[in-house]
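Visitor: Could you look at this predicted model? Sequence included:
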Amino acid sequence: MTKVVIYKVNVEFGDCDPAKIVWFPNYFKWLDAASRNFFVQCGVPSWKETEKTMGVLGTPLVDIHTRFVKTASYGDQLDVHVRVSEWRNTSFVMDYKIYRGSDLILEAQDVRVFAAFCDTDNPDQPSIRAVPIPQIVLDLCR
């Protein structure tokens, strides 16, 4: 059984376009916040801390697929259901479903990698690379 974490969003007037529906980039902002919240709820320390202790600076997005089902507007309260559907060596797949009550608003799936800085010849231009997912993270999040 995979863990499901729910991230709550209150849609504000400023989240909407002139048609009074959520402007689509805001969904991506909420998905990103829900992704980080998943790790927080599972007990993973802040990315600042994991960078110090494990070298992991975060989980950047490398692919996303989204299906918009219904619209949402200001005043709506949304629940973003998040789970990891697949763990890989350096990456993982997150599934999201956003609900307003029992109404499905959006479904999405993204792929993220665990990333760390790697040494380069130019210290002013650090490079980022995917690294194996630390076992402690897997233990906390499964």
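Guide: Cool, the structure landed.
Visitor: contacts, neighbours, all on C-alpha from now
Guide: OK.
Visitor: How is the most centrally placed residue in the chain assigned, secondary-structure-wise?
Guide: With distances taken as CA atoms, centre = their mean, residue 35 lies nearest the centre of the chain, 2.3 Å away. Under DSSP: H, G, I helix; E, B strand; the rest coil, the three-state class of residue 35 is helix.
Visitor: Tell me who's in contact with it.
Guide: 82, 94 (CA atoms under 8 Å, 6 or more residues apart in numbering).
Visitor: Okay, it and residue 61: tell me how far apart.
Guide: 10 Å (CA to CA, to the nearest Å).
Visitor: How about residue 55?
Guide: For residue 55, the distance to residue 61 - CA to CA - is 18 Å.
Visitor: neighbour count winner among those two?
Guide: Per other CA atoms under 10 Å, whichever of residue 55 and residue 61 has more neighbours is residue 55, with 18 against 13.
Visitor: Take this one as well and set it beside the first:
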Amino acid sequence: MTYERIIQIEFNHCDPAGIVFYPRYFEMVNSVIENFFADVVGRSFAAMHFGASNGVPTVAMEAVFQRPSRLGEKVRFRLRVEKVGGSSVKMWIEGHGDDGLRLKVGMTLAWIDGMKAAPWPAEMRAALERYRETQDA
């Protein structure tokens, strides 16, 4: 099953013309990732950042913007895991509106422990791999 989250476009997301200001998309994408880690991987950002010196910072990002999103619309974000590495994960997040693809963002995140890249904890790696194998089911 593919992880999805619907985000309604609010006034704070938009420029004066009522169209999403592109950096706001990155905030939405981060929200999808943060919820994915809590809901699917089993480790919330709060637990990573406040309970330990861990985290999953973004080390690479690419984005393609297909169509604008406007105030009041709902965008369905879908997250796909492409590859789980030793200490990183490559994922794609697509945002779809009623008229099709709005944006596609590729991201590489790295697991850090004590501010240095480290191997994934076994339970997190297993959850990411399990999701990758079943995301299209």
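Guide: All right, it came through fine. Everything quoted here is computed from the prediction, not taken from an experiment.
Visitor: what's the nearest residue to residue 125 of the second structure if we skip its chain neighbours?
Guide: residue 84 (7.5 Å; CA to CA, 6 or more residues apart in numbering).
Visitor: What residue in the first structure is paired with the one you found?
Guide: Aligned by TM-score structural alignment, residue 84 of the second structure pairs with residue 87 of the first structure.
Visitor: Distance of that match relative to residue 70 of the first structure?
Guide: For residue 87 of the first structure, the distance to residue 70 of the first structure (CA to CA) stands at 30 Å.
Visitor: cool, and residue 55 of the first structure?
Guide: Using CA to CA, residue 55 of the first structure is found at 40 Å from residue 70 of the first structure.
Visitor: outside of stretch 91-103 of the first structure, which residues touch it?
Guide: In contact with stretch 91-103 of the first structure (CA under 8 Å, 6+ apart) are residues 31, 35, 70, 72, 76-87, 104-114, 130, 132-133.
Visitor: Residue 128 is in contact with the residue nearest to residue 125 of the second structure, correct?
Guide: Yes. Using CA atoms under 8 Å, residue 84 of the second structure makes contact with residue 128 at a distance of 7.0 Å.
Visitor: The first structure: helices as residue ranges?
Guide: 24-42, 47-53, 135-141 (DSSP state H).
Visitor: What range does the longest one cover in the second structure?
Guide: What that stands for is helix 24-42 of the first structure. By TM-score structural alignment, helix 24-42 of the first structure lines up with residues 22-40 in the second structure.
Visitor: quick one: that stretch to chain centroid distance?
Guide: Between the centre of stretch 22-40 of the second structure and the centre of its chain there are 4 Å (CA atoms, centre = their mean, to the nearest Å).
Visitor: Then stretch 75-92 of the second structure?
Guide: The answer for stretch 75-92 of the second structure is 7 Å, by CA atoms, centre = their mean.
Visitor: Going along the chain, name the strands of the first structure.
Guide: Applying DSSP state E to the first structure gives strands spanning 5-10, 61-68, 77-87, 91-100, 103-113, 115-118, 127-130.
Visitor: Out of those, which gets nearest to residue 39 of the first structure?
Guide: With CA to CA as the measure, strand 5-10 is the member of the strands of the first structure nearest residue 39 of the first structure (9.1 Å).
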